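Chemist: the following block contains a protein sequence and its predicted model.
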Amino acid sequence: MPVNIANELINATACEIKDRLVRKDIKPTDLLDALEDRIQAVDGPVNALPTLCFERAREFARKLENKPIEERGLLAGIPVPVKDLTAVKGVRTTSGSPIFAERIPEWSDALVETMETNGAIVYAKSNTPEFGAGAHTFNPVLGTTRNPWDLSKSAAGSSGGAAAALATGCAWLAHGSDMGGSLRNPASFCGVVGLRPSMHRLSDGPGTSPFQTLSMQGPMARNVADTALLLDAMVGFKNMNPLAQPSPEDSFLSAANKKIKPLKVAYSPDLGVSPVDPEVAEICRKAALQFENADVIVQEKTPNLCDAPEVFKRLRGLDFVVGLGPLLDQHHDKLKEDIIWNIEYGRSLSAEDIAWAERKRGEIYYTMQEFFTEYDLLICPTTIVPPFPVEQRYVDECAGTKLETYIDWLAIVSTITLTASPAISIPCGLTKPGLPVGLQLVGKPQGEGPLLSAANLLEEILPKIQTPIDPKS
């Protein structure tokens, strides 16, 4: 493929790519050719997509090309990488763990099946921390993903490979997942968009805990409209997830493109749960106030969420016991210390400890519902720091405050996890050294449409953070 045509495709938005596919200006195999060349050119030092499956992807693409355009699905053949925690039939899926270093699933996760039915072509697995634990993407099997804005910095996590692939033009759309901010943190660090949907908006599975309520899968892209497009391709009930919801009547992309302004939004500098780096706080405050240029009322207000960090710590500990406890018993020497700590902490909890957390989570939910009677959105920083040195395991200090565990620096996103609300991170500025900062917008439960609409409006107002980029030393 000529370089100028490949570059044109790589720099296009996903919505533009879809339109060209529908018009038959291009074919899905053209997109795979462009991606393969781009990955070879730029992904080496970034390590966003360590596992490639182009042979499988081309076979899928050829079958798609033989169908009438109206039968090719919503995405019409747009390639999408899948996070390495999520099974794809016939493709190495390691979860970043030596325990599963050579695992090749014989089945695909229900969400992957939904995306493929809707015209997504899986061509790669994106890198993740071991079992997705932690917000810095490194593991002993596939190595470390670096931030393309500065290769000496972290891409965050746990969907760090997905975010870095988007930022470098190695993807137009990307799949990820989020327990304590894993779609939102890397979006912030890499200058892209990540959406954690409402609880069980999407069908996935099978999994070890189909009734869990913390970890959700979701879409990432370079802009809000593209993120909405992928969300549309992800929804749909499958019985592998007993709590999942049916598809909405109206598309999320249609909602996003309406750009309906909220009437009144609240900005919180820290949600009352975490220190925030002063430069990050100032960039986010100025970005939130840009809503005023659309005649939206912006007020500084923080709901009472002070118990959320301890609630999340306990419920996360319980989830780790359910999901990974048996692996600790069988493979103690193959698990990283942070995972061992999480499981052992979960096992130390009493029934009353967990009951307290469940009661408090209920209070947090109702506090937010009362808050949303006055405000349409809650806005705050996505991450409390800019991208940190890649050698660090996690952020252990912020604004002079010592942080004890590897999840403490995630409180500003993990708090929102507990509310059952959808939340999106959009790029909102650059630090003085030129590193991206993300702004987190939180909507009402089941309110992805209005949230995407407002986020798309604000994205239009804010200065553009240009992606894709070539990796920077």
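Modeler: It's in.
Chemist: please count neighbours and contacts with C-alpha atoms only from this point.
Modeler: Fine.
Chemist: give me the nearest residue to Trp409, chain neighbours excluded.
Modeler: Nearest non-adjacent residue to Trp409, counting by CA to CA, 6 or more residues apart in numbering: Val395, 6.1 Å away.
Chemist: what's the neighbour count on the one you found?
Modeler: 22 (other CA atoms under 10 Å).
Chemist: what residues are up against it?
Modeler: By CA atoms under 8 Å, 6 or more residues apart in numbering, the contact list for Val395 reads 388, 403, 406, 409.
Chemist: got it, and Pro269?
Modeler: 276, 281, 284-285, 300, 380-381.
Chemist: that one in helix, strand or coil?
Modeler: coil (DSSP: H, G, I helix; E, B strand; the rest coil).
Chemist: got another, please set it beside the one above:
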Amino acid sequence: MGSQRKTNGLSHTAVPGQLCDLTASQARLLIGQGVISPVEILESCIARVEASNPSINAVVTKAYERARLEAVRAAQDVADGRPLGILHGLPILIKDLNETENIRTTYCSPLYEDHIPNADDTVVARLRQHGAIVFGKTNSPEFGIGSNTTNRVFGPTRNPFATDLTVGGSSGGAAAALSTHMAPIVNGSDSGASIRNPAAFCGIVGLRPTPGLVSSPERKVGMSTNGVEGPMARTVADVALLLAAMAKHDPRDMMSVPVEPKQFLTLKSVDASSLRVGFSEDLGFAPVDKIVRETFRRKLEIISPSLAVCEECDVQMTDAEEAYWGVRGLYLLAGHHARYKQHGQALDANLVWNIEDALHSTPLQYAEAFSAQTRIYRDFQSVFDKYDVLITPAVNVLPFPHAQSYPTTLEGRPARHYAEWYSITYAVSLVGHPAISLSAGLDPHGTPFGLQVIGTRFNDRRLLEVAQALELVLSSHAETRRPEPDVAALSS
């Protein structure tokens, strides 16, 4: 974005008309160089929220006053020549499932409509320590359950490309805010699809890291591949920048592993023509609509000449549906059963259904689910004996009306339950591999289409490097280039 110029041996990015249109990497460079002020970019982001948010309802709580004070201090730190954090001066929006000090945190539930925490949760505190400036909260389903971003407190978030359609979820407010340049970076969280499918539906980039890379002691079930915090942005480089601030070892998180976060600031350039890519339309089990399969094949046809290998991979994740449902059931029971006992039917219908379904499962069924998870994980490793990454569609379906809770039919037959439409992502959650959603242009209906790129466990840096190479290939073709919504129309 913008032209390049050289000053005193440093590469500077020319400032665009609207500072909120800068990528996070561009903005951080310019802040550090004193070319722009944290105050200026914050005000530009606030102006974009005020103009576009009424049309899409991505930001549900605003925290401008405190953010403005922090931006002034951040600007002074630059002027004084003080050490600057990885995210110094960058405005950030936080998902309304993360606790934020003195900023309303509702979990998008009527039960917590007026809840104001007295401290940040661990991940938010970490982002602040690296210099990010929190100026608002983004919409989610109630307690993040479900993948259509709507709730009884704030209502639906609307897709910036077609406001009658869903943004997916649960990090749907985050994805819509990024798509419309309300902020250069946002945080997300992902159990089954919650970073990846909203990223796909909104035309941005979202990473579900390897569980344990971004530690979070607040997780209710320590030894679980569910409930991963992760970065979302408009480019792979910005996702890597945010991951460098989010990743950290914390012994209080049972999944946490030693990590050097700064590795994500120095991604190596990868030649796309050296990449061996396997692809699967459905991972051998997921119901993927015909139009998604056809669009997926078309996108791969466009980029495959730029790759060393791009061939169909015989992935058979048989039993992934039943295994994930069992693993997920125990996870939700641990996190929400006490709340269900206290509030019952006052909770969102999706959560009530999940809890009651889990309660009716037997110990043997849970044992079989965990056994199947182990078997599926072991079999899945063979994919990476031959390929650098595995690519699938990022979602089983195209965006559907936000007034509809979920697609009731898949491949022409009735859906088994409300979550089956994102099974192609929760299968990857089951095995605990990192996966990134890359924008690949538009689908035949004119809304964004995404690719899920899957890498090897605890090799997130390599996945980001490969994703950056694929991003470059995708951006070189009009049909696969990342789309932008009509912000002027939304603002009007």
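Modeler: Structure's in. What do you need? Being a predicted model, the structure only gives us computed values, none of them experimental.
Chemist: among the contacts of Val395 of structure 1, which two are most distant?
Modeler: Phe388 and Leu403 (14.5 Å; CA to CA).
Chemist: these two: which has the busier surroundings?
Modeler: The neighbour count for Phe388 of structure 1 versus Leu403, taken as other CA under 10 Å, is higher for Phe388 (19 against 16).
Chemist: which residue in structure 2 lines up with Lys402 of structure 1?
Modeler: Here Lys402 of structure 1 is matched to Pro414 in structure 2, going by TM-score structural alignment.
Chemist: tell me what whichever helix in structure 2 runs longest is packed against?
Modeler: Longest helix in structure 2 by number of residues (criterion: DSSP state H): helix 320-343. If you count contacts as 3 or more CA pairs under 8 Å, 6 or more residues apart in numbering; DSSP states H and E, helix 320-343 of structure 2 packs onto helix 349-359, helix 363-380, helix 423-431.
Chemist: ok, average deviation of the first one from structure 1?
Modeler: Meaning helix 349-359 of structure 2. With mean CA distance after the TM-score superposition for structure 1, helix 349-359 of structure 2 departs from structure 1 by a mean of 0.9 Å once superposed.
Chemist: ok, and what's touching that helix?
Modeler: Residues from elsewhere that reach helix 349-359 of structure 2, judged by CA under 8 Å, 6+ apart: 145-146, 326, 329-330, 332-333, 336-337, 340, 344-345.
Chemist: how about Leu52 of structure 1, what's its partner in structure 2?
Modeler: Aligned partner of Leu52 of structure 1 by TM-score structural alignment: Lys62.
Chemist: picking that back up, could you work out the most separated pair of the contacts of helix 349-359 of structure 2?
Modeler: Gly326 and Gln345 (22.4 Å).
Chemist: neighbour-wise, which of those two wins?
Modeler: More crowded of Gly326 of structure 2 and Gln345, by other CA under 10 Å: Gly326, with 23 against 12.
Chemist: tell me where the stretch 1-150 of structure 2 has strands.
Modeler: 4-7, 10-13, 59-62, 91-95, 133-138 (DSSP state E, counting those that start in this stretch).
Chemist: of those strands, which stretch is the most buried?
Modeler: Comparing the strands of the stretch 1-150 of structure 2 by mean neighbour count (mean count of other CA atoms under 10 Å), strand 91-95 comes out on top with a mean of 28.
Chemist: and for whichever residue in structure 1 pairs up with His360 of structure 2, the neighbour number?
Modeler: Aligned counterpart of His360 of structure 2 in structure 1: Ser348 (TM-score structural alignment). When counting by other CA under 10 Å, one arrives at 13 neighbours for Ser348 of structure 1.
Chemist: what do you get for Ala175 of structure 2?
Modeler: Residues near Ala175 of structure 2, counting by other CA under 10 Å: 39.
Chemist: aligned counterpart of Lys432 of structure 1 in structure 2, please.
Modeler: Per TM-score structural alignment, Lys432 of structure 1 is aligned with Pro444.
Chemist: just Val112 of structure 1 next, same as before
Modeler: Checking TM-score structural alignment: Val112 of structure 1 goes with Val124.
Chemist: with Asp307 of structure 1 instead?
Modeler: Aligned partner of Asp307 of structure 1 by TM-score structural alignment: Asp319.
Chemist: against Gln316 of structure 2, how distant is the residue lying closest to its match once chain neighbours are set aside?
Modeler: The spatially closest residue to Asp319 of structure 2, leaving aside those adjacent along the chain, is Ala372, at 6.9 Å (CA to CA, 6+ apart). Between Ala372 of structure 2 and Gln316 of structure 2 the distance is 13 Å, computed by CA to CA, to the nearest Å.
Chemist: pretty sure Val235 of structure 1 sits against Ser203.
Modeler: Yes: in this structure, Val235 of structure 1 is within contact of Ser203 by CA atoms under 8 Å, at 7.0 Å.
Chemist: contacts only, for the counterpart of Asp333 of structure 1 in structure 2.
Modeler: Here Asp333 of structure 1 is matched to Gln345 in structure 2, going by TM-score structural alignment. By CA under 8 Å, 6+ apart, the contact list for Gln345 of structure 2 reads Val352.
Chemist: tell me the secondary structure at Cys380 of structure 1.
Modeler: strand.
Chemist: sounds good, over and out.
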